[in-house]
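[1] okay, sequence plus prediction incoming.
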Amino acid sequence: MPRIETPWGPWEPAPLADVVALFQGLAVPWWVGGGYAIELAVGRSYREHGDVDIAVLRRDQSAVRALLADWDVHAADPPGTLRPWPVDEVLPGHVHDIWARERPDGPWRFQVMLDEADGDMWVYRRDPRIRRPLSTLTITDDGVARISPEVQLLYKAKDRRPKDELDFAEVLPVLDGGRRRWLDEALAVEHGDHPWRRKLRS
């Protein structure tokens, strides 16, 4: 795993298997996100990963903080900064990004992302017009849930980096018609025209 320097200390991502093993002790729904979720959909490794993303529903954040009681955990509040997340604090609605490391002088090991929900519906935090049943949000393989690739691509579509373009190109051949249509429609709602839409329909 690469070591990346940040203004808040180095990132040295934990192996995905180690993070999954930790979160298997969590009694609420959680899933693998980010580039690893795309790679798992593709079915093979094709690039390095600078971080590990685990996502949970905002309403389950207290269970996550309890699981990480012995970790040094910080919230991006406001975005672009970090502050400690006390064990007994409920994070405000604008916070969705959490960083965790074993100790204050150690490297950051993974991120936890907070997703929104309304009852049994997942709600896209950047545009609440986009939603879908929570039962369709994730895919479970070998007992480990990962976010559906079309949903992860929606997050990646806003500020596309080279790794996001690579993820889109690698996973596109394995997206069936329903997943392509969902992403095409979601991109239309959030962005109007978007260069990925033409490729999804081709």
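    Structure received.

[2] C-alpha only now, for contacts and for neighbours.
    Noted.

[3] so for stretch 162-181, what gets flagged as buried?
    For stretch 162-181, burial by neighbour count (16 or more other C-alpha atoms under 10 Å) applies to D164, D167, F168, E170, V171, L172, L175, R179, R180, R181.

[4] an error on my part: the question was meant for stretch 73-84.
    Quick answer for stretch 73-84 (16+ other C-alpha under 10 Å): V73, H74, A75, A76, D77, L82.

[5] how about residues contacting it?
    The contact list for stretch 73-84, computed with C-alpha atoms under 8 Å, 6 or more residues apart in numbering, reads W8, D72, W85, P86, H94, V95, H96, D97, I98, W99, A100, R101.

[6] quick check: L114 is in a helix.
    No - according to DSSP: H, G, I helix; E, B strand; the rest coil, L114 belongs to no helix; its state is strand.

[7] go ahead and confirm it touches H96.
    Yes - counting by C-alpha atoms under 8 Å, L114 does reach H96; the two are 4.7 Å apart.

[8] so what sits against both of these two?
    Counting by C-alpha under 8 Å, 6+ apart, the residues touching both L114 and H96 are R58.

[9] thinking again about what came up before, which two in the contacts of stretch 73-84 are spaced the farthest apart?
    Greatest spacing in these, by C-alpha to C-alpha: H94 and R101 (22.0 Å).

[10] one more to weigh against that first structure:
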Amino acid sequence: MTHAHDHLGSWEPASPADVVATFSGLDAWWWIAGGLAIELAVGHPFRSHGDIDVQLLRRDQRAAQQALAGWEWWAADPPGTLRPWARDEVLPPGVHDIWCRPGADDPWRIQIMLDESSGTDWVSRRDPRVRRPIGELGQVSADGIPFLAPDIQLYYKAKSPRPKDEQDFDAVLPVLTERQRRWLADAITMTYGHHPWTGRLHR
């Protein structure tokens, strides 16, 4: 998501370690997502990040309010209006971005992304045919940070890749397993049709 909402305040992303400290006590699945998930898969920094994304399942959305108790939570109503998210309000299916900051005068620190699930499966909100067991959705970095598996993250980035998404694809391609490459190529083809990434995944 681009941060065209500069009049709504600036971003100072929390560190992955801060996110772990904040979310680790939750009785819910969560993963660092976005460009930082790709960086954690690669194992070293290779570009700057304007924000930090934390992915939760929609069914666990209230866990975000527990983890960030006392913070301000703002839901992004498509196509991009921010509005306060009330305590215990269940967000409608079209809303899957929540911007969070400690207080009204603070910069935004964390962006929560909500994703869909069915029983024990994660289900892509882009295409319900694309799914995976929830327990296989993420990986864990050497220092114990849960992050969204790079093939899942690239599947989202493949919709309309920006230069930074191409950079992420180039950086993480060498570390993708054969299984991840195959899954990603199949998922991209199923959802988006012909795509420049799939040829490179089959090499």
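    Looks like it arrived, so ask away. Everything numeric here is computed off the predicted structure, so don't read it as measured data.

[11] from the contacts of stretch 73-84 of the first structure, list just the buried residues.
    The neighbour-count test (16+ other C-alpha under 10 Å) marks D72, W85, H96, D97, I98, W99, A100, R101 as buried among the contacts of stretch 73-84 of the first structure.

[12] the fifth one: what secondary structure?
    Assigned by three-state DSSP, the conformation of I98 of the first structure is strand.

[13] quick one, what contacts the residue of the first structure positioned farthest from its centre?
    Distance from the C-alpha centroid of the first structure peaks at S202, with 27.3 Å (C-alpha atoms, centre = their mean). Taking C-alpha under 8 Å, 6+ apart, we find S202 of the first structure in contact with no residue.

[14] what separates it from G177 of the first structure, distance-wise?
    As judged by C-alpha to C-alpha, to the nearest Å, S202 of the first structure and G177 of the first structure stand 11 Å apart.

[15] report the separation between the spatially most central residue of the second structure and D97 of the second structure.
    For the second structure, the residue nearest the mean C-alpha position is A33 (3.2 Å; C-alpha atoms, centre = their mean). Distance check for A33 of the second structure against D97 of the second structure: by C-alpha to C-alpha, it reads 12 Å.

[16] ok, K164 of the second structure next?
    20 Å.

[17] what's the answer for P45 of the second structure, then?
    The gap separating P45 of the second structure from D97 of the second structure is 25 Å, by C-alpha to C-alpha.

[18] same question for Q139 of the second structure.
    From Q139 of the second structure across to D97 of the second structure, the span is 22 Å (C-alpha to C-alpha).

[19] and for stretch 72-91 of the first structure, what span of the second structure is it aligned with?
    Per the alignment by TM-score structural alignment, stretch 72-91 of the first structure matches residues 72-91 in the second structure.

[20] neighbours of the residue lying closest to G25 of the first structure once chain neighbours are set aside, just the number please.
    Closest residue in space to G25 of the first structure, ignoring its immediate chain neighbours: L67 at 7.6 Å, by C-alpha to C-alpha, 6 or more residues apart in numbering. By other C-alpha atoms under 10 Å, 16 other residues sit near L67 of the first structure.

[21] my read: L67 of the first structure touches L26, true?
    Yes - counting by C-alpha under 8 Å, L67 of the first structure does reach L26; the two are 6.7 Å apart.

[22] can you map out the helices along the first structure?
    Counting by DSSP state H, the first structure has helices at residues 16-23, 34-42, 61-67, 149-156, 162-171, 177-191, 195-201.

[23] got a markdown table for those, with distance to D53 of the first structure too?
    Output for the helices of the first structure, formatted as a markdown table (distance: least, C-alpha to C-alpha, whole Å):
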| stretch | distance to D53 of the first structure |
| --- | --- |
| helix 16-23 | 9 |
| helix 34-42 | 6 |
| helix 61-67 | 14 |
| helix 149-156 | 11 |
| helix 162-171 | 15 |
| helix 177-191 | 21 |
| helix 195-201 | 23 |
